[in-house]
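Colleague: Pasting the sequence and the predicted model now:
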Amino acid sequence: MAHAPAADTGPERSNGLVTLAIALGGLGLLSGVAALFVALRRTPSPARATAADDRAHTSA
């Protein structure tokens, strides 16, 4: 009979842990996407550079 309260608090605690894990995973995913976006914005793309060169050569 001593283990009855622990059985009552088990599902609520696991639900909280699952919610916490999903929230942390979502934050990690969003920060990863944001970091990737910033990295891509800062580094000049070779494809963009060649496209600009092509436009410069064709317009001249």
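Modeller: Received the coordinates, thanks. Computed from a prediction, not measured in an experiment: that's the story for all the values here. Residues are numbered from 1 along each chain as shown.
Colleague: CA atoms for contacts and neighbours, from now on please.
Modeller: Noted.
Colleague: burial of His3, as a residue count?
Modeller: Using other Cα atoms under 10 Å, His3 has 7 neighbouring residues.
Colleague: From Gly26, how far off is it?
Modeller: 35 Å (Cα to Cα, to the nearest Å).
Colleague: Any idea how far the single longest helix found in the chain is from the middle of the chain?
Modeller: Scanning the chain for the longest helix, with DSSP state H as the assignment, gives helix 4-42. Helix 4-42 sits 11 Å away from the centroid of its parent chain (Cα atoms, centre = their mean, to the nearest Å).
Colleague: A further structure is provided below for comparison with the first:
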Amino acid sequence: MSPSKFAGYLLANLLFCIWIGYLIDSWTNMTPFWIIAFTLYAIVGSFLIFIHRNKHKSDIRKD
């Protein structure tokens, strides 16, 4: 995954997770909790996917 694709992927994940967190927070009246939780989930998940995809590409190039 190229860095430009990763930036777009991260932005899309962050916007979606913040939106979902906002909806759950407004529904449960737990103002910042779910927004923070889903934001961390989006960041960590995006970096893990980036690492996994780049590792897989480097394994293919070695063959």
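Modeller: Received it, and whenever you're ready, just let me know what you need. Just so we're clear, the structure is a prediction, and the values are computed from it rather than from any experiment.
Colleague: Any idea what the TM-score comes out to?
Modeller: Aligned and superposed, the two chains score 0.56 in TM-score terms (TM-score structural alignment, normalised by the length of structure 1); 37 aligned residues with a Cα RMSD of 1.7 Å.
Colleague: what's the neighbour count on Pro32 of structure 2?
Modeller: Using other Cα under 10 Å, Pro32 of structure 2 has 12 neighbouring residues.
Colleague: Just confirm Phe38 of structure 2 contacts Ile18, I think it does.
Modeller: Yes. Between Phe38 of structure 2 and Ile18 there is a contact under Cα atoms under 8 Å: 6.4 Å.
Colleague: ok, the residue most central in space within structure 2 to Ile18 of structure 2 distance?
Modeller: Compute the mean C-alpha point of structure 2, and by Cα atoms, centre = their mean the closest residue is Ala42, 2.7 Å away. Computed as Cα to Cα, the Ala42 of structure 2 to Ile18 of structure 2 distance reads 9 Å.
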